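Need a 3D model of the following:
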Amino acid sequence: MNTLTYLQGYPESLLAQVTTLIEQNRLGEVLQKRYPLSHDITTDKALYQYTQEMKNQYLRNAAPVNKVMYDSKIHVLNNALGLHTAVSRVQGGKLKAKAEIRVATVFREAPEAFLRMIVVHELAHLKEKDHNKAFYQLCCHMEPQYHQLEFDTRLWLTHLALKWKR
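Here you go, the predicted model:
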């Protein structure tokens, strides 16, 4: 089950269903049916605006996000899909903290719902640093289908990994 790297920790019964779809060469077809729409958020500027709109809708009182960008090195270096970082700098006699969100470049070509899930996840880190119950409640507040989208994103990444192997 090396092909199911992104799905570790899920129940065996679910993994068996995914394996069946892979063996029947239908995983991509199923995902395409479920998520037919792509998006046009392909530039860092568009991603920043997309993220700011979501932040303004759900997290008005959270710390500002100073930078949002696609990052081609994220997946390789950190085994992550997105990163939220706080960069602290001394300017004059003051300490300035700036929040940055980086999203793996692979999401430029992902269905919009998967990009939304990643942005929601990274925005939730503005309020909750750890992946605890409060963190996931906040994710579900911003995106009610968060857990389904997270699973489906993992399926999509599995499909991509299989395509790249061929």
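
C-alpha only now, for contacts and for neighbours.
Will do.

Off-centre distance for the longest helix anywhere in the chain?
Longest helix of the chain, by residue count under DSSP state H: helix 146-165. Offset of helix 146-165 from its chain centre (CA atoms, centre = their mean, to the nearest Å): 11 Å.

And stretch 48-65, by the same measure?
With CA atoms, centre = their mean as the basis, stretch 48-65 stands 16 Å off its chain's centre.

which stretch of helix or strand covers residue 137?
Taking DSSP states H and E as the definition, one finds residue 137 inside helix 133-142.

Which positions in that helix come out as buried?
Using 16 or more other CA atoms under 10 Å as the test for burial, helix 133-142 gives 135, 136, 138, 139, 140, 142.

List the residues that contact the residue nearest to the third one when sequence neighbours are not counted.
Beyond its immediate neighbours in the sequence, the residue positioned closest to residue 138 (CA to CA, 6 or more residues apart in numbering) is residue 124, lying 6.3 Å away. Counting by CA atoms under 8 Å, 6 or more residues apart in numbering, residue 124 makes contact with 135, 138, 139.

and this one, so I can compare the two:
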Amino acid sequence: MTPLIYLQGYPEHLLAQVRTLIEEQRLGEVLAQRYPAAHEVTSDKALYVYTLDLKNHYLRNAAPVNKVAWDSKIHVLKNALGLHTAVSRVQGGRLKAKAEIRIATVFKTAPADFLRMIVVHELAHLKEKEHDKAFYQLCCHMEPRYHQLEFDTRLWLTQLSLQGRPD
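Model prediction:
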């Protein structure tokens, strides 16, 4: 049995259901029924606009996002689904921080809901640095189905790994 590396920490009863779907070779089918449409955000510019629209709707008073890009160097197994960084630069006598968000390129072909969940997660880091209660409350404010989408994204990554697709 393939270890469920993307689902570590979830309750055993959920993992048993996932293992059953895998054994019956139905995991991909279930995900395709639940999330039939992929998003159309394929360029860095489109990703920036998509992210800025969400930020302006939910986090108007948060620090600006200076760059949003797809990043082929992010390996979802080793690192994360996306990264939020603050790049500090000296301009004259002042230190300026610029927020950057990078999303793993594996999500270029993901269902639209999964991209939204990842962008919401990275935007929440503009206000909350740690993965604590306040962070997840903010994620749920921006995307009420956040926890379900995070779980289903992990199922999708599991399905990709079963197909032998690299992260």
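
Given these two chains superposed, what TM-score do they reach?
The TM-score (TM-score structural alignment, normalised by the length of structure 1) is 0.96; 165 aligned residues with a CA RMSD of 1.3 Å.

mind checking the SS state of the residue nearest the centre of structure 2?
Nearest residue to the geometric centre of structure 2 (CA atoms, centre = their mean): residue 118, 2.3 Å. The three-state label given to residue 118 of structure 2 by DSSP: H, G, I helix; E, B strand; the rest coil is helix.

Now for it: which residues touch it?
The contact partners of residue 118 of structure 2, by CA under 8 Å, 6+ apart, come to 81, 82, 103.

what's the answer for residue 149 of structure 1, then?
By CA under 8 Å, 6+ apart, the residues touching residue 149 of structure 1 are 113, 114, 117.

try residue 114 of structure 2
With CA under 8 Å, 6+ apart, residue 114 of structure 2 has these contacts: 107, 149, 150, 152, 153.

What's it aligned with over in structure 1?
Alignment note (TM-score structural alignment): residue 114 of structure 2 maps to residue 114 of structure 1.

Which stretches in structure 2 count as strands?
For structure 2, the strands defined by DSSP state E cover 65-71, 82-91, 94-104.

Reformat the ones you listed as TSV; add distance to residue 158 of structure 2.
Below are the strands of structure 2 laid out as TSV (distance: least, CA to CA, whole Å):
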stretch	distance to residue 158 of structure 2
strand 65-71	20
strand 82-91	17
strand 94-104	15
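
Out of those strands, which is closest to residue 23 of structure 2?
Closest to residue 23 of structure 2 of the strands of structure 2 is strand 94-104 (CA to CA; 28.2 Å).

What residues sit buried inside the closest one?
Neighbour counts over strand 94-104 of structure 2 (16+ other CA under 10 Å) mark 99, 100, 101, 102, 103, 104 as buried.

average offset between it and structure 1?
Compared with structure 1 after the fit, strand 94-104 of structure 2 shows a mean deviation of 0.4 Å (mean CA distance after the TM-score superposition for structure 1).

other SSEs contacting that strand?
Contact here means 3 or more CA pairs under 8 Å, 6 or more residues apart in numbering; DSSP states H and E; on that basis strand 94-104 of structure 2 packs against strand 65-71, strand 82-91, helix 112-124.

of all the ones you listed, which gets the most neighbours per residue?
helix 112-124 (a mean of 23; mean count of other CA atoms under 10 Å).

Identify the residues contacting the residue nearest to residue 151 of structure 1 when sequence neighbours are not counted.
Counting by CA to CA, 6+ apart, residue 7 is the residue found nearest to residue 151 of structure 1 once chain neighbours are left out, at 7.9 Å. With contact set as CA under 8 Å, 6+ apart, residue 7 of structure 1 has these partners: 15, 151, 154, 155.
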